[in-house]
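> next input, structure requested:
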Amino acid sequence: MPRFSVIVPAYQVQAYLSACLDSVLSQSYTDLELIAVDDRSPDACGAIIDEYAARDPRVKPVHLPENRGLGRARNAGMAEASGDYLVFLDGDDTLTPGALRAVADRIEATGGPDVLVYDYERTYWDGRRVRNHLRDELTERGPAPFPLADRPGLLRVLMVAWNKAYRREFVTERGFAFPPGYYEDTPWTFPVLMTAGSIATLDRVCVHYRQRRRGNILSTTSRGHFDLFDQYERVFAYVADHPELACWKPELFRRMIDHYGVVFTRRDRLPRGSHGEYLRRARAHHHRYRVPGTRLRRRHVLIRFGLHRTFRALLLAAAAHRRAQRTLTGLARAVRSGALALHYRIQRRLPLRPDRAVFAAGGGYGGDPAALEEAFGRYAPHVRTAWLADPSYRGPLPSGARRLAPGTAAHWTALARATYLVGDDLLTHGLRKRPGQVLVRTLEGTPLAHTGLDLQERPAAARGTDFEALLRDVDQWDHVLSGNRHSTLTWERVYPGRYTALEYGSPRTDVFQRATREDVARLRARLGIPSGAVAILYAPARRAHRRTQQSPLDLALLAHRLGPRFVLLARVPGDVPVEGPRVVDVSAHACVQELCLASDALLTDHAPLVFEYAALDRPIVLHTGDRAAYETVHGAYLDLRAVPPGEAGWDEEGLADVFTGGDWNGARAALLRAAFRERFCPWDDGRAAERVVRHVVLGRTDPAPVVPPAERRPVPSAAAAATRSALATVPRPKGPRPVTESAEHH
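Have a look, this model is predicted:
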């Protein structure tokens, strides 16, 4: 008996069915059966199902003799199911990687509830992803499992069958089945949730709900949408047959009227001339099922009285109001933009302030600009600093810095009057540098993938870069930070200009030399890393050739292979679900240097973070699975296989062997890392920011002496510190100290 029976009905989805079936069969959790139901589809769905059944014994094909519709196709699949839990998935949707393992773990943790509700996100044909806006209803707060009465808000989550797992015995005992019709999910989901004795939630995106550009049956114009009335009659009939559920009538009534209003207001649903009839039927249901005392909303009142023309008039008025609002908003923005441009022009004619500096780093606070701002306060305290931060950034800012919001009058005043400008392209956007201003440009660390003018040969990675505007920006630079000779030579070639490359090290790595073991312990506690665990920071590079980002590794599978000793700190680009056992999502963490300090090792592929992490002198492991594809799209200045910073693995199994076998922190890995540090971290001794400030502000062009890599003592990782502590407690042998050659000589 498998844990899951995944039921996939298929009708005219031949273009999407393979992706759907693959998303199930490639799950890291393999205890499943896949029941694929061909609903007498006129396209190739039946043949595709048979091909998968021939290749994988977990696939059970079901071919219906005639087209029965989505609901009855699901019923046919349930009749063949033998799993503990039923999972439904439409033929054009997909499961996210690791979804079934997360569902299985949550079921186990909550004692096997009747129903587990999980989250989804809509995926659009243009690559957009939008997560369920009611995801707060799925937060795993309080005791679980629970009855619906404890979390009635679940009735507001999308009423579909495919965002839940159902205990098969519960479904069989209650005799639940799908009716025919367009809206077959409605009389299934409401009774199931109201009847379930135990419910649990999983706050994780498990399903990608495909929003097809054409072909979605609920987006077609048809009288089939009148089926909604029959389905709600079935719901209330079920409640009438089960008096213990009568308490849910007010909520069901509100959900019904809201649903009727949604269908009525969508332009692409009801055929021309049918709106009056539709509203009359909705009014009849309003009178039949309304519970006295139920609070009415505006939409409910309009449906109650069947005010068809009033309803339409209000919709038209609301649309006209929105158009007028957009016009006024656009006009106001134009006026404001012109006023700010005039303000900036006036401010640029006023004297520069030699004691002012403006910093910016990607809309937040961190990286090289943050390290330099701190160094300004230490070595040039006479300079007052301001920080350009996006209003959406809620993280901390330096206590002495003034906060500036982009696009405000204060922003343009500071940009026009400050002598020192330090930061990335957020700072230089719209800037017209004045004589006497000093612009220190911070780039993305040591370059690994192609950048600057080299992107002209990499259109997928360039993403419409305006190279003329880029060169105009370069012409304003006075200094560029560089961590090593490789960076200097690359910057001067791909960003040709008259600036000076300050090859003094990476200021962002200074914290690695100053941090203490107490700092590491505090950061690990904040991230929830268990005591004694080995924390692996997984930070892959962004793939520009993909419209939607995804993790190159199945993190749930990798964590499973690594075992309970290891924890993955996943910092992945985009809105990629990375939940799983012993997987901590740190993608939104503001400071990557803190993540480096909290971790015991780095796992990466093509990310430039590898050069910064090397300054920590902690183990680095490379994932080389899609190296050829990545380098074809992005290019590469270095082949890390020729100058490896540590061990490497091709896939989840190989990487797990590297870690569990101990190669990740062995003697060979240490030698490779030492050679890598010598080449790419020659200046990263904790004084890089000091050297930059001494040069730019204090005019001292002779850099401070550098500590050789072999003599540096960055803070050790928690695992390394624990090992040293254990060795220190080993008792020394008793007896006279052996005489060494040197001692005998003296």
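> for the rest of this, base every contact and every neighbour count on C-alpha atoms.
Noted.
> on contacts alone, who are the packing partners of the longest strand belonging to the chain?
Secondary structure assigned by DSSP state E gives strand 199-211 as the longest strand of the chain. When contacts are defined as 3 or more Cα pairs under 8 Å, 6 or more residues apart in numbering; DSSP states H and E, strand 199-211 packs onto strand 94-95, helix 99-109, strand 115-124.
> switch to 10 Å and redo it
Applying 3 or more Cα pairs under 10 Å, 6 or more residues apart in numbering; DSSP states H and E, we find strand 199-211 packed against helix 14-25, strand 94-95, helix 99-109, strand 115-124, strand 129-131, strand 164-167.
> so of the ones you listed, which one's packed in deepest?
strand 164-167 (a mean of 24; mean count of other Cα atoms under 10 Å).
> check which element follows that one along the chain.
helix 168-174 (DSSP states H and E).
> mind checking the end-to-end distance for stretch 503-511?
Taking Cα to Cα, to the nearest Å, stretch 503-511 runs 18 Å from one end to the other.
> and L439, helix, strand or coil?
Using DSSP: H, G, I helix; E, B strand; the rest coil, the three-state assignment for L439 comes out as strand.
> as a markdown table, the helices and strands packed on strand 199-211 with distance to L602 would be great.
As requested, these are exported to a markdown table (distance: least, Cα to Cα, whole Å):
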| stretch | distance to L602 |
| --- | --- |
| helix 14-25 | 28 |
| strand 94-95 | 28 |
| helix 99-109 | 24 |
| strand 115-124 | 30 |
| strand 129-131 | 29 |
| strand 164-167 | 36 |
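> to compare against the first, here's the next sequence to fold:
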Amino acid sequence: MSVVIPVYRVQGYLRACLNSVLTQSFEDFEIVAIDDHSPDASGRILDEYAALDSRVIPVHFEENRGIGKARDAGALKARGEYILFLDSDDTLADGALKAIADRLEVTGYPDILLLNHVRTYWNTRVQASAASEMLSAAGTDVFTALERPEYLSMFAVVWNRVYRRKFYVDDHKFTFTDGIYEDALMVYRTMLTAERIAATDHICVEYRQRRKGNSMGTPGRKHFGIFEQYARLFEFLDEHPRLEPLRALLFERAASHYLFTLAREDRIVTKDRKEFFKLSAASYKHFRPRGFVLPDGSQGVRFRLLAHGSYAAYAAVTALGAARRQMSKRAAKVRTRLGNAVYNQLYRLHLRRPVDENLAVYAAYWNRGVACNPAAIYEKAKEIAPNVHGVWIVKPDAVDRLPKGLDYVVANSPRYWEVMARAKYLVNNVNFPNSFVKRRDQIHFQTHHGTPLKQMGIDQQRYPAAAKSMSFARMLERADKWDLSLTSNQHSTEIWERVYPCAFEAVEYGYPRNDVYFRATGEDVLRIRRALGIEDGKTTILYCPTVRDYRKGYVPHIDLERFCHELGPDYVILVRTHYSYGANPHLESLQERGLIKDVSRYSPVEELCLAADALITDYSSIMFDYACLDRPIVTYADDWEVYRKARGVYFDVLSGKPGETPGMTATNEDELIEAFRSGTWNSSRSAELRAAFRERFVQFDDGNAAERVVRRLFLGQNATPAVVPLNERTPAPSPTAVA
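Next comes the predicted model:
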């Protein structure tokens, strides 16, 4: 079998697609993957897989040709006896190829084998195919479309069937037409031509119902191409008189497709709806077979409206139905709005005022203060885009910690509603609240606040500890407001695109908060250490454990008193708990006794990293930032199995594989202590692992990320300077080097 996969803008889904094929129990296959000049990293992902598995055959187009031409190129290159077209954001179900091969053998190798599928949604819902019973009823029968016309009513896509290559390529030389809706024409032409058709009810394809971002769900004039595709189908019928008994069924399919497309606001925009209806009505009248019988029910009513050709009548009927469906929803929304007087009156007033082109709003960590990527962007904007005035949103208890001279608003204060309504730019490392109304002229720049090791976004649905009290629908509504999503490595780009299925643009500029790791000097390192009270010559370890979703409150995973005694007086231990935890009496006691330095409230955390000779962490994203410094990282994970099952992870940080493990690992205190006593924490093996980890995750961090963001976001310029190659970057010197 040849699995032909057209690839375009699917970097967040492509790995899952390829893995679903490569892990099939049936192994006599090849993957012919056509990179249709994809502007994202899809082409690089294909080459990566091809380097690891010879069954993956990538083909790179020099220009974008469209999905049909990509499929044509894949079919011509295919060497298998059968061709399976698989879309690159879908996956094969377990055992699919084996089930296909078995049914092909039993049915005597037909021209076409029809496949069962399921439709999967972002919220984990799985919907069975409407054709499941019909596919099951076929058993091992072999037939033609004239003998079993009901099978023409299956979902008209090429990926829910396999084609015998001799039939498809050699005998009939099928090719796709230009434009979208090319699937329908190809499906009907091949089905009407095939002399032997069979079916299997085994679920073979998992069709991903994209929430946003697929080509069919993008409105525009391209959807008018549907009329040309069906005109070609009826021309094909005219050329084959023997198929006349099928004309009425195919006409009904065409008219239903017109109405379905017209009803989708994500396909036909309001100003084009009347024209699309008129063309649908004209096609209906032109191709309607003599004696055609209207379908029953509401569909029959819509067919009559097409026959009548009155858009006003169609609009009235559809509006009435929509009004009834929306009445209760609208009433609930009105009650919610009226329940918040400030939101309903003051905010609405400001939303009617013009957007201030030179106003930017910043927030970080749910308004905890000036921090992270937004802080670095704010500082760089003051330098190279001084015309853009920045205002920070903070909680009341953060006001006392703000730098002098900073312009800020307290969340939900009167001026807060004004700046949220009028700011051209909104920069945050988390989401703004649900009450925020994203105006068309505003730009929402989502910086994020770490590289994902733990599962994020809609992936959390599978993990109750992470998903408790979370509305994923509301989460995605907030993410729908993003215009730009910042990443510091390709791993993050792929994950964010998939787990937040929204229509934002990924910008691979690096994390501005990490610029300091390449700009700080030896003097800066010494200054920070002295401010922390670290004596010269002391080896400083920064310990940063992350939060546990399956447990309330901070629970120590290291006996810090024992750890300090075992390492001795030449080591200084900086302990920083997760920001979601409050003050810890045990850590305060250890600090009072001079055993550790509790730096949980020290800001910024980047200074702690600059001061440290090594990092100990478990699953915290700080490991990816600290890797910028090219200093030793020790992974201490004594609850790996519990954490992995409770929270979910994207790779095994304890695996010891290059690119997954940043350095030495320990799963109990004895191993951790021995790592420092023996020196393996800073060994050549540790350096090798760190180098591979940096190559994968320190891709775009080079000291210039904030400038790239500011030039793109505020100045409308190209994102310059270009990213410096990893081997040409010089991180801040280690404490040992400047001692």
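> sorry, back to before: so for L597 of the first structure, which of the helices and strands packed on strand 199-211 of the first structure sits nearest?
When those are compared by Cα to Cα, helix 99-109 sits nearest L597 of the first structure, at 28.4 Å.
> tell me the counterpart of D663 of the first structure in the second structure.
Structural alignment (TM-score structural alignment) places D663 of the first structure against T680 in the second structure.
> name the element V391 of the second structure belongs to?
Assessed by DSSP H and E, V391 of the second structure sits inside strand 389-394.
> now do T465 of the first structure
Assigned by DSSP H and E, T465 of the first structure belongs to no helix or strand.
> tell me who's in contact with it.
Each residue near T465 of the first structure by Cα atoms under 10 Å, 6 or more residues apart in numbering is listed here: 452-453, 455-456, 459.
> who wins on neighbours among those residues?
The most neighbours of any of the contacts of T465 of the first structure, using other Cα atoms under 10 Å, belong to L455, which has 21 neighbours.
> give the aligned equivalent of that residue in the second structure.
Checking TM-score structural alignment: L455 of the first structure goes with Q460.
> residues touching its match, list them.
Shown in contact with Q460 of the second structure (Cα under 10 Å, 6+ apart): 454, 466-468, 470, 472, 499, 646-649.
> what number of residues lie near the counterpart of L471 of the first structure in the second structure?
Using TM-score structural alignment as the criterion, L471 of the first structure maps onto L476 of the second structure. Neighbours of L476 of the second structure under the rule other Cα under 10 Å: 17.
> quick one: the residue nearest to L476 of the second structure when sequence neighbours are not counted and F472 of the second structure, what's the gap?
Spatial nearest neighbour of L476 of the second structure, chain neighbours left out: Y500 (6.6 Å); criterion: Cα to Cα, 6 or more residues apart in numbering. Separation of Y500 of the second structure from F472 of the second structure (Cα to Cα) stands at 10 Å.
> these two - which one has more neighbours?
Taking Y500 of the second structure and F472 together and counting by other Cα under 10 Å, Y500 has the greater number of neighbours (24 against 18).
> I'd say the more buried one and S492 touch.
No. With contact defined as Cα atoms under 10 Å, Y500 of the second structure does not count as touching S492 (11.5 Å).
> tell me the secondary structure at the match of L455 of the first structure.
Put simply, Q460 of the second structure is helix when judged by three-state DSSP.
> which position in the first structure pairs with R711 of the second structure?
Aligned partner of R711 of the second structure by TM-score structural alignment: R694.
> quick check, that match in contact with Y379.
Yes. At 7.5 Å, R694 of the first structure counts as touching Y379 under the criterion of Cα under 10 Å.
> of those two, who's got more company?
The residue with more neighbours, out of R694 of the first structure and Y379, is R694; 19 against 16, by other Cα under 10 Å.
> distance check, the more buried one against A375 of the first structure.
Computed as Cα to Cα, the R694 of the first structure to A375 of the first structure distance reads 9 Å.
> for H411 of the first structure, same thing?
For H411 of the first structure, the distance to A375 of the first structure - Cα to Cα - is 22 Å.
> for the host helix or strand of L471 of the first structure, which positions count as buried?
For L471 of the first structure, the element it lies in under DSSP H and E is helix 467-474. The neighbour-count check on helix 467-474 of the first structure (16 or more other Cα atoms under 10 Å) flags 471, 473-474 as buried.
> export those residues to a markdown table and tack on distance to L537 of the first structure?
Listed next are the buried residues of helix 467-474 of the first structure as a markdown table, based on distance: Cα to Cα, whole Å:
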| residue | distance to L537 of the first structure |
| --- | --- |
| L471 | 36 |
| D473 | 34 |
| V474 | 34 |
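> which of these lies closest to T500 of the first structure?
Among these, and counting by Cα to Cα, the member closest to T500 of the first structure is V474, at 11.5 Å.
> quick one on the thing from earlier: closest one to G338 of the first structure out of the buried residues of helix 467-474 of the first structure, please.
Nearest to G338 of the first structure among the buried residues of helix 467-474 of the first structure is D473, at 22.2 Å by Cα to Cα.
> wait, the closest one touches H429, no?
Yes. Counting by Cα under 10 Å, D473 of the first structure does reach H429; the two are 8.4 Å apart.
> the residue lying closest to R474 of the second structure once chain neighbours are set aside - how many residues pack around it?
Leaving aside its chain neighbours, R474 of the second structure sits nearest to N434 (7.6 Å; criterion: Cα to Cα, 6+ apart). Using other Cα under 10 Å, N434 of the second structure is surrounded by 10 other residues.
> these two touch, right, Y314 of the second structure and L306?
Yes. With contacts counted by Cα under 10 Å, Y314 of the second structure reaches L306, the gap being 8.0 Å.
> between those two, what contacts are shared?
In contact with both Y314 of the second structure and L306: F277, using Cα under 10 Å, 6+ apart.
> who's more crowded, the two?
Just comparing Y314 of the second structure and L306: by other Cα under 10 Å the higher neighbour count belongs to L306, 25 against 19.
> no further questions, thank you.
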